[in-house]
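here is the input, now give the coordinates:
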Amino acid sequence: TSVHVGAAISFPLGQAGLASKVAETKIAIEDGADEIDYVIDIGQAKMHHWDYIKEEMESIVSICREHNVISKVIFENCYLEKDEIKQVALIAKEVKPDFIKTSTGFGTGGATLEDVKLMVETVEGQVKVKAAGGIRDWKTCKAMIDAGAQRIGTSSSLKILEEFEAEAK
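The predicted structure is shown next:
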């Protein structure tokens, strides 16, 4: 069918080692996933081990590219400082996954306009941004899109579509 199958790698905190993430990615693709969402190693990001974050991103993104699978890198921004978000986005700008993503939706906070704008500005059109986590109405969804998000992650899609249709009338 045209329905995409996504797989979450090292969900929700990204703490699995690189070898585990690579193995999870390969197995998910073998099992039919055509989109991979992986969570960066938040601990490594907090320690500013940027070479590790880059190696991790390059490894997973390259596997996705080899198999023509969409790659999404989840930052889990609620645990990162603004300078850390910017640094991971700069790495993504160089590595070029298909998307960088604000949140798993399971952390202590979801997408914020400030974070989406920072991510969009930092990657300068080289990578798409997905806003996810806490988007529960059309007003918030539209604000994220206006800020530059090209995909929205939400568990409130029906409500958002109803509000969108009501506004369009």
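
switch to C-alpha atoms for all contacts and neighbour counts from now on
Fine.

for Ser155, see how far away the residue positioned nearest the centre of the chain is.
For the chain, Lys101 is the residue whose C-alpha lies nearest the centre (Cα atoms, centre = their mean; 2.1 Å). For Lys101, the distance to Ser155 equals 15 Å [Cα to Cα, to the nearest Å].

repeat that for Gly105.
Per Cα to Cα, Gly105 is found 9 Å from Ser155.

which residues in the chain form strands?
Under the criterion DSSP state E, the chain carries strands at the ranges 6-9, 35-39, 70-74, 99-101, 128-132, 151-153.

what is the third one packed up against?
Under the contact criterion of 3 or more Cα pairs under 8 Å, 6 or more residues apart in numbering; DSSP states H and E, strand 70-74 touches strand 35-39, helix 50-66, strand 99-101.

make a markdown table from these and add distance to Ile74 to it.
As requested, these are exported to a markdown table (distance: least, Cα to Cα, whole Å):
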| stretch | distance to Ile74 |
| --- | --- |
| strand 35-39 | 5 |
| helix 50-66 | 10 |
| strand 99-101 | 5 |
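
run this one through as well so I can compare:
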Amino acid sequence: MQLNKYIDHTLLKPTATPADIETLCKEAKEYNFAAVCVHPCYLELAKDFLKNTVVKTAVVIGFPLGAMTTDAKVLEAKDAIKKGADEIDMVINIGMLKAGEVAYVTREIEAIKKAIGDKVLKVILETCFLSDDETQIAAKAALNAKADFIKTSTGFGTGGATFRDVKLMKEIAGEQMKIKASGGIKDRETAMQYIDLGVSRLGTSSGINLINRDKE
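This next block holds a predicted model:
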């Protein structure tokens, strides 16, 4: 198994500089990670650093709170695709989901998926704020909206990925959607446990540590 191909090499800190993004991309090229995950303002920079490689560029949308209007998220997603993004990681409207406004959440995901066409859409549920039932309701909304992935966390909530949440998500996703675990994945043992549970991507800023440990 090639652990590196599971990793979205991620840098979403508000203090990230262009030099930090260059380092991120150099590392992604060196280790041949699946993708880098960056803020939209750094997309074109990342694309330039990653040209002539197979490393994908993933961009976060409606990040990290998910409380923007649907129109704003759609515009942000369209802009990212226009500028060359391969994948979109969007945050759901958490408050609407918790209020039982599942149709709103579903329509928003549908709108973004329609806007980006055949590009990959990952839907961030932010499970730390959801009950078990809400996690599965959110996962069903993403499934009904034809999302490609459901994702656990932004890394900016009160908690990150958990094995329990991934198991709940897998019950809904089955083989129809992929799962990305993110937030707090810092060691190889944890990463392997998530992969054993059926995760297809790992969002982490500790990818190099995971790979180097893999080689020990």
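
that older thread, between Gly105 and Ser155 of structure 1, which one's more packed in?
Legend: neighbour count by other Cα atoms under 10 Å for Gly105 of structure 1 and Ser155, higher for Gly105 (19 against 14).

aligned to the more buried one, what sits in structure 2?
Under the alignment (TM-score structural alignment), Gly105 of structure 1 pairs with Gly155 of structure 2.

got a list of what that match touches?
The contact partners of Gly155 of structure 2, by Cα atoms under 8 Å, 6 or more residues apart in numbering, come to 182-184.

kindly recompute the last result at 7 Å.
By Cα atoms under 7 Å, 6 or more residues apart in numbering, Gly155 of structure 2 lies in contact with 182-183.

mind checking how far it is from Ile112 of structure 2?
22 Å.

check Gly183 of structure 2 too.
As judged by Cα to Cα, Gly183 of structure 2 and Ile112 of structure 2 stand 23 Å apart.

repeat that for Ala141 of structure 2.
Applying Cα to Cα to Ala141 of structure 2 and Ile112 of structure 2 gives a distance of 13 Å.

over to Glu175 of structure 2?
From Glu175 of structure 2 to Ile112 of structure 2 the distance is 22 Å (Cα to Cα).

neighbour count for these two, which is higher?
Ile112 (24 against 10).

quick check: the aligned residue for that one in structure 1?
Using TM-score structural alignment, Ile112 of structure 2 pairs with Ile60 in structure 1.

would you confirm that that match contacts Ser20?
No. If you go by Cα atoms under 7 Å, Ile60 of structure 1 and Ser20 don't touch, sitting 10.8 Å apart.

residue contacts, the closest residue to Lys73 of structure 2 other than its chain neighbours?
Nearest non-adjacent residue to Lys73 of structure 2, counting by Cα to Cα, 6 or more residues apart in numbering: Gly62, 5.7 Å away. Shown in contact with Gly62 of structure 2 (Cα under 7 Å, 6+ apart): 68, 73, 90-91.

not counting sequence-adjacent ones, nearest residue to Tyr38 of structure 1?
Ile9 (4.4 Å).

residue in structure 2 paired with the one you found?
Match for Ile9 of structure 1 (TM-score structural alignment): Ile61.

next, count neighbours for that match.
Neighbours of Ile61 of structure 2 using other Cα under 10 Å come to 27.

helices of structure 2, residue ranges please.
18-31, 43-49, 70-82, 94-98, 102-116, 132-144, 163-173, 188-196, 207-215 (DSSP state H).

could you dump those into TSV with distance to Lys56 of structure 2 added?
Shown next, in TSV, are the helices of structure 2 (distance: least, Cα to Cα, whole Å):
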stretch	distance to Lys56 of structure 2
helix 18-31	10
helix 43-49	9
helix 70-82	12
helix 94-98	27
helix 102-116	15
helix 132-144	22
helix 163-173	23
helix 188-196	20
helix 207-215	15
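
among these, which is nearest Val123 of structure 2?
With Cα to Cα, the closest approach to Val123 of structure 2 among these belongs to helix 132-144: 6.8 Å.

out of the helices and strands packed on strand 70-74 of structure 1, deepest packed?
strand 99-101 (a mean of 26; mean count of other Cα atoms under 10 Å).

chain neighbours aside, what residue packs nearest to the equivalent of Gly95 of structure 2 over in structure 1?
In structure 1, the residue matched to Gly95 of structure 2 (TM-score structural alignment) is Gly43. In space, and not counting its chain neighbours, Gly43 of structure 1 is closest to Gln15: 7.2 Å by Cα to Cα, 6+ apart.

hang on, the one you found packs against Asp41?
Yes. Between Gln15 of structure 1 and Asp41 there is a contact at 5.3 Å, judged by Cα under 7 Å.

looking at these two, which has the bigger crowd around it?
The neighbour comparison of Gln15 of structure 1 against Asp41 (other Cα under 10 Å) goes to Asp41, with 24 against 16.

Ser206 of structure 2 matches what in structure 1?
In structure 1, the residue equivalent to Ser206 of structure 2 is Ser156, according to TM-score structural alignment.

hmm, its match is touching Arg136, no?
Yes. Counting by Cα under 7 Å, Ser156 of structure 1 does reach Arg136; the two are 5.2 Å apart.

okay, those two: which has more neighbours?
Between Ser156 of structure 1 and Arg136, counted using other Cα under 10 Å, the more crowded position is Arg136 (16 against 13).
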